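# Here's my sequence, what's the structure:
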Amino acid sequence: MLRFWRATINSWRGLKFAARSEQAIREELVALVIAIPAAWLIGVTPARRVELIAVVAMVLMVELLNTAIEKLSDRLTTEHDLQIGRVKDMGSAAVGVALAIAGAFWLFALVERMGLI
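Modelled structure (predicted):
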């Protein structure tokens, strides 16, 4: 139980640091807070509501991983490095894919709510 508690504390500290240092993390936290009530309005089933919240949480998760990659890369060298730039670009691409998936889920849910499918 102590290990679980320590892991929870470390996770909370990581989230707080990321939120303080990264605008994208703050924006996605706001999106998650907005998504919770919005999912209840848009989702037609309990499962759909959970899916809508989960995909926004997924975007936050991918952004946290991308931020970790960027912070670690910046610790390795402050000079421009082509390979590190590519790694950062791949992390950014992962965030873009997560955003596209989330957008598709929300669009589908809106169309479903309007009764078009």
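
# all contacts plus neighbour counts: C-alpha atoms, from now on.
Noted.

# List the buried residues for the helix or strand that contains G96?
Assigned by DSSP states H and E, G96 belongs to helix 82-113. Burial within helix 82-113, assessed by neighbour count using 16 or more other Cα atoms under 10 Å, is assigned to 84, 88, 91-92, 94-95, 98-99, 101-102, 105-106, 109-110.

# Those into JSON lines, with extra columns for distance to E51?
JSON lines is the format used below for the buried residues of helix 82-113 (distance: Cα to Cα, whole Å):
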{"residue": "I84", "distance to E51": "34"}
{"residue": "K88", "distance to E51": "28"}
{"residue": "G91", "distance to E51": "23"}
{"residue": "S92", "distance to E51": "23"}
{"residue": "A94", "distance to E51": "19"}
{"residue": "V95", "distance to E51": "18"}
{"residue": "A98", "distance to E51": "13"}
{"residue": "L99", "distance to E51": "14"}
{"residue": "I101", "distance to E51": "11"}
{"residue": "A102", "distance to E51": "9"}
{"residue": "F105", "distance to E51": "8"}
{"residue": "W106", "distance to E51": "9"}
{"residue": "A109", "distance to E51": "10"}
{"residue": "L110", "distance to E51": "13"}
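
# another one to check against the first:
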Amino acid sequence: MRRLIRSFGFAFKGLAYAAESQPNFRIHLVMSLVAIALGFALHISTAEWQWVMLCITLVLVTELLNTAIETLTDLVSPTYNVKAGHVKDVSAGAVVVAAVFAFITGMIIFIPKLILLF
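Next up, the predicted model:
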């Protein structure tokens, strides 16, 4: 049981590191809060909540993996290396793909509801 509790401590330490050191992670957290607030304000359905939460999770997880990959790449290749640059670019690209998916999903869910308000 002690090991399990310690492992959660390490996980939260990793989240704190990402939040403190990664501006993009903080942006994604803020946008997650905006999406959640919009969801409550616009009374989205359960199915829509599932899509919103999937998008939030997907973006945050890819950003965390990107941070881990970039940190590891910097560790194993402290000087400039073309292949290390490709690794970092590809992992950042994964975040962009997730963020674009989340943005489009958000527009599909929220724009019709916002149009009805006006």
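
# Give me the TM-score for this pair.
Here the TM-score for the pair of chains, by TM-score structural alignment, normalised by the length of the first structure, is 0.86; 115 aligned residues with a Cα RMSD of 1.8 Å.

# returning to that earlier point: looking at the buried residues of helix 82-113 of the first structure, which is nearest I36 of the first structure?
Sorting those by how near they are to I36 of the first structure, with Cα to Cα, puts W106 at the top with 12.3 Å.

# In contact with the spatially most central residue of the first structure, which residues?
Centroid check for the first structure by Cα atoms, centre = their mean gives L60 as the closest residue, at 1.4 Å. L60 of the first structure makes contacts with I25, E28, L29, as judged by Cα atoms under 8 Å, 6 or more residues apart in numbering.

# Among those, which ones are in helices?
With helices taken from DSSP state H, the overlap with these comprises I25, E28, L29.

# Got a quick PyMOL command for the buried subset of the residues you listed?
To isolate the buried members of those in PyMOL, using 16+ other Cα under 10 Å:
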select buried, resi 25+28+29
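
# what residue of the second structure takes the place of the residue nearest to the centre of the first structure?
Per TM-score structural alignment, the equivalent position to L60 of the first structure in the second structure is L60.

# Next up, identify which helix or strand its match is on.
If you go by DSSP H and E, L60 of the second structure is part of helix 46-76.

# average offset between that helix and the first structure?
In the superposition against the first structure, helix 46-76 of the second structure averages 1.1 Å from its aligned positions (mean Cα distance after the TM-score superposition for the first structure).

# any idea which of the contacts of L60 of the first structure is closest to T67 of the first structure?
T67 of the first structure lies nearest to I25 out of those, by Cα to Cα, at 8.6 Å.

# With the first structure overlaid, report how far stretch 87-106 of the second structure is off on average.
Superposed on the first structure, stretch 87-106 of the second structure shows a mean distance to its aligned partners of 0.6 Å (mean Cα distance after the TM-score superposition for the first structure).

# quick one: that stretch aligns where in the first structure?
The alignment of stretch 87-106 of the second structure onto the first structure (TM-score structural alignment) spans residues 87-106.

# Quick one: residues in contact with that stretch.
By Cα under 8 Å, 6+ apart, the list of residues contacting stretch 87-106 of the first structure reads 51-52, 55-56, 58-59, 62-63, 65-66, 69-70, 73.
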